[in-house]
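Chemist: okay, here's the prediction I keep looking at, along with the sequence it came from:
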Amino acid sequence: MHLSLVLSVIISFSAILVLRPLAVNWGLVDTPDNRKQHSGNIPLIGGLAIYLSTLSTVSLHLDNKHINLILISISLMVFIGALDDRYDLNAKLRLIAQILIASILTFGTDIQISSFGDLFGFGEIYTGPLSGLVTVLAIVAGINAFNMTDGIDGLAGTLALISLLAISFVISDVSIELLIGALTASLIVFLLFNLGLFSKKNKIFMGDAGSMMLGLVVSWLLIVTSQSEQAIVAPAHVLWFIAIPLIDMIAVMFRRLRKGKSPLVADREHLHHVFMDIGLNSRQALLFISSISLVFGLIGFLIISYQLPEYITVISFIVTFIIYNKLLSLRHKFKLPK
């Protein structure tokens, strides 16, 4: 395991150094606009580097049907994401591609959401013949949840890192642990470049290729953790490991629909935008949101450890969502002193 992590770091680091100068020729750069407020054209190769590192490391050490299917799925996801980074694909076309890729993973591995668990204390809720459809929709939701968090430096990567580490504490499958380890090591290397910890001039973004890939992997791992034959976690409880991206996505889409807008059209209504609107800089917003995500992950771990009933998670999520929406509606009344 330790050797594979070192290999992942080396490949990720090398891929970034090789791909970064090629990004301009390929047109894989992020240009500032009204919604994107960074300086200069930033290479969108972080996701490609994470993918190449994870694919190489896992392929060299594993030959497992389920792992092979997740590798095929993330390969397709990264391809679509890279096309989106380059050509800014239509949102509906991107959604169709996500559904097809999620379907390959869902029906190929045959690991599906067969039960929502005992959400209300009245008995287990089964999905029956709709299990495949429910699973595909859940994966697509996870893909877009992480994609929507990729608005400030380090956020999507850090939230994915927290999710992966949380999952690693409750899963015992060696092949899954290797996948998580390789992805985690690659993510850490990416974050060093993304946050400018090496140097500002070597800054990179992960792009849609990266954020959608992370959403796909995290969503599938949560389903494996709560639905496979080795499942040891109640379905509702794993939501704590993806709480920030999930709650933010649902809240943003809810507000867009209420305003008569398409839920797929990008805007500046996300949590990181809110924190910056009230006076935080991007680094402060990153630290604040990441801290909340860590707390949510810890809550989930404690609930799982003490085997508390699932209705506690359901009630907590509903209360959190209500508070979240209320605070968002009042955000214009708050302004931090400079």
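Modeler: Received it, and whenever you're ready, just let me know what you need.
Chemist: make it CA atoms for all contacts and neighbour counts henceforth
Modeler: Will do.
Chemist: count of residues packed around Arg256?
Modeler: Using other C-alpha atoms under 10 Å, Arg256 has 18 neighbouring residues.
Chemist: cool, and Ile67?
Modeler: Ile67 has 17 neighbouring residues, counting by other C-alpha under 10 Å.
Chemist: isn't it up against Val174?
Modeler: No. Between Ile67 and Val174 no contact is recorded; they are 11.2 Å apart, counting by C-alpha atoms under 8 Å.
Chemist: what about the helices in the stretch 1-150 of the chain?
Modeler: With helices called from DSSP state H, counting those that start in this stretch, the stretch 1-150 of the chain shows them at 2-19, 23-26, 46-61, 65-87, 91-109, 131-149.
Chemist: which parts of the third one are buried?
Modeler: If I follow you right, that is helix 46-61. Going by neighbour count (16 or more other C-alpha atoms under 10 Å), the buried part of helix 46-61 is 46-58.
Chemist: dump the residue contacts of Gly132.
Modeler: By C-alpha atoms under 8 Å, 6 or more residues apart in numbering, the residues touching Gly132 are Ser103, Thr106, Phe107, Gln112, Ile113.
Chemist: adding distance to Leu137 and neighbour count, write these out as TSV.
Modeler: Formatted as TSV, those follow (distance: C-alpha to C-alpha, whole Å; neighbours: other C-alpha atoms under 10 Å):
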residue	distance to Leu137	neighbour count
Ser103	9	20
Thr106	10	24
Phe107	13	14
Gln112	11	24
Ile113	10	25
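Chemist: alongside the first one, take a look at this:
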Amino acid sequence: MNNEILYLITFITAFFTALILTPFFRHIARMFNIYDRPLTAVKTHKVSTPYLGGLAIWSGWVISLLLIRLITNFPTGTLNNLRSVIIGSSMLLLLGLCDDIKKGGLGFKFKFLVQIIACLIVVYFFDIRINFIENKTLSVIISIFWIIGLSNAFNLIDIMDGLSCGTAAIASFFFFIIALPSEMIYVNFCAVALLAACLGFLPFNLSKSKKIFMGDTGSLSIGFILATVAMGTSYTKINPIGIFAPLIILAVPIYETIFVSIMRILKGKNPFLGSKDHFPLRLEKMGYSRKQILLFVYILSFIFGIFSYTIVKIDDNISYLIFSFIILLLVVFSVRLSKVKVD
């Protein structure tokens, strides 16, 4: 069976599994009273909403991968990579689930500890890490920071319906098409499965009558999967600046993390504590509706994805121009947003 058919089977399985399991987990959340209640000032929704959507996304992702494993023979290296991502993401899934269920959530120190352990399993024991850094110790350390940072970045932008999940779907699509010729086919299968699972969940996240949040259960595990997928393929076969392709694909969550952290530090606030200073909320303060903001972020993410694909495939000079344009765009955008008064 050729890979194209296997990718299609993976997509269909992940999509329909998430589509079917999302209302099931919504029912479970309502049965056991697992809600995200707007009891604090940093909450951006007004009505208590069921959690556990992240379980549907992750289940769609992992079930599709297990099915593909049953009907095809992967090389040993691919199997090890898949095992590592499944093990690590399941740890982040359980961490997020405990955080969603526990009243008041878990402390950030404990959450970071669990994330470090999950990262060590993937980076040190299974050797999925940033390969262009020759010193292994340095490579392991930076890879751990990368995974933890991105996992929390997707958690950070999960402050508006469809924002984190939709951004993850777009990023998955571009990781898939960039990695498609790669021999590291675990990247291809992980990316296409996550794309489909996110799309299966998204209609319920955007629904008014059947709304469900993915919670930390979803955002942490999704960020973890994408961080490991990003390290699994080469971007510099044509030009060295292609090394920045993963940063551009994931520019929205990375930008949000850096922007919010800087703004909070400048105001003397703890960057780990929540507040209504996220860039989508600043856009809302400027008068844009949530639908407009969501469409803007989706279009921006897609444009960044096209830029990343372009710099991987073309020569140095145009790549440098594209990269410089992106930096200039984000700087101008940041200056404008920083002038918006927020709570």
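Modeler: Arrived safely. Predicted, not measured: the structure shown is a model, and the values here were computed from it.
Chemist: got a TM-score for the two of them?
Modeler: A TM-score of 0.87 describes the superposed chains when it is computed by TM-score structural alignment, normalised by the length of structure 1; 320 aligned residues with a C-alpha RMSD of 2.5 Å.
Chemist: one step back: as TSV, the helices of the stretch 1-150 of structure 1 with distance to Val295 of structure 1 would be great.
Modeler: Converted to TSV, the helices of the stretch 1-150 of structure 1 look like this (distance: least, C-alpha to C-alpha, whole Å):
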stretch	distance to Val295 of structure 1
helix 2-19	26
helix 23-26	37
helix 46-61	26
helix 65-87	29
helix 91-109	29
helix 131-149	18
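Chemist: which one of the ones you listed lies nearest to Ile188 of structure 1?
Modeler: Closest of the helices of the stretch 1-150 of structure 1 to Ile188 of structure 1 is helix 2-19, at 8.3 Å (criterion: C-alpha to C-alpha).
Chemist: can you give me the strands in structure 2?
Modeler: Listed in chain order, the strands of structure 2 (DSSP state E) span 35-36, 49-50.
Chemist: pipe those strands into TSV and attach distance to Leu199 of structure 2 per row.
Modeler: Shown next, in TSV, are those (distance: least, C-alpha to C-alpha, whole Å):
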stretch	distance to Leu199 of structure 2
strand 35-36	22
strand 49-50	19
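Chemist: quick one, which of these is packed in tightest?
Modeler: Of the strands of structure 2, the one with the most neighbours on average (mean count of other C-alpha atoms under 10 Å) is strand 49-50, at a mean of 22.
Chemist: so that one aligns onto which residues of structure 1?
Modeler: Using TM-score structural alignment, the residues of structure 1 aligned to strand 49-50 of structure 2 are 42-43.
Chemist: ok, residues contacting that stretch?
Modeler: For stretch 42-43 of structure 1, using C-alpha under 8 Å, 6+ apart, the contacting residues are Arg20, Ala23, Val24, Leu28, Val29, Asp30, Thr31, Lys203, Ile204, Phe205.
Chemist: ok, of the residues you listed, which come out buried?
Modeler: Buried residues within the contacts of stretch 42-43 of structure 1, counting neighbours by 16+ other C-alpha under 10 Å: Arg20, Ala23, Leu28, Val29, Asp30, Lys203, Ile204, Phe205.
Chemist: the third one -> structure 2?
Modeler: Right, Leu28 of structure 1. Under the alignment by TM-score structural alignment, Leu28 of structure 1 pairs with Ile34 in structure 2.
Chemist: in contact with the equivalent of Val217 of structure 1 over in structure 2, which residues?
Modeler: By TM-score structural alignment, Val217 of structure 1 lines up with Ile225 in structure 2. Shown here is Ile225 of structure 2, whose contacts under the criterion C-alpha under 8 Å, 6+ apart are Val85, Ser89, Cys190.
Chemist: what's the first one aligned with over in structure 1?
Modeler: Put plainly, it is Val85 of structure 2. By TM-score structural alignment, Val85 of structure 2 lines up with Ile70 in structure 1.
Chemist: how about its match, what does it touch?
Modeler: Leu105, Val217.
Chemist: how close does it get to Asp277 of structure 1?
Modeler: Distance from Ile70 of structure 1 to Asp277 of structure 1, counting by C-alpha to C-alpha, to the nearest Å: 38 Å.
Chemist: what do you get for Ile125 of structure 1?
Modeler: According to C-alpha to C-alpha, Ile125 of structure 1 and Asp277 of structure 1 sit 41 Å apart.
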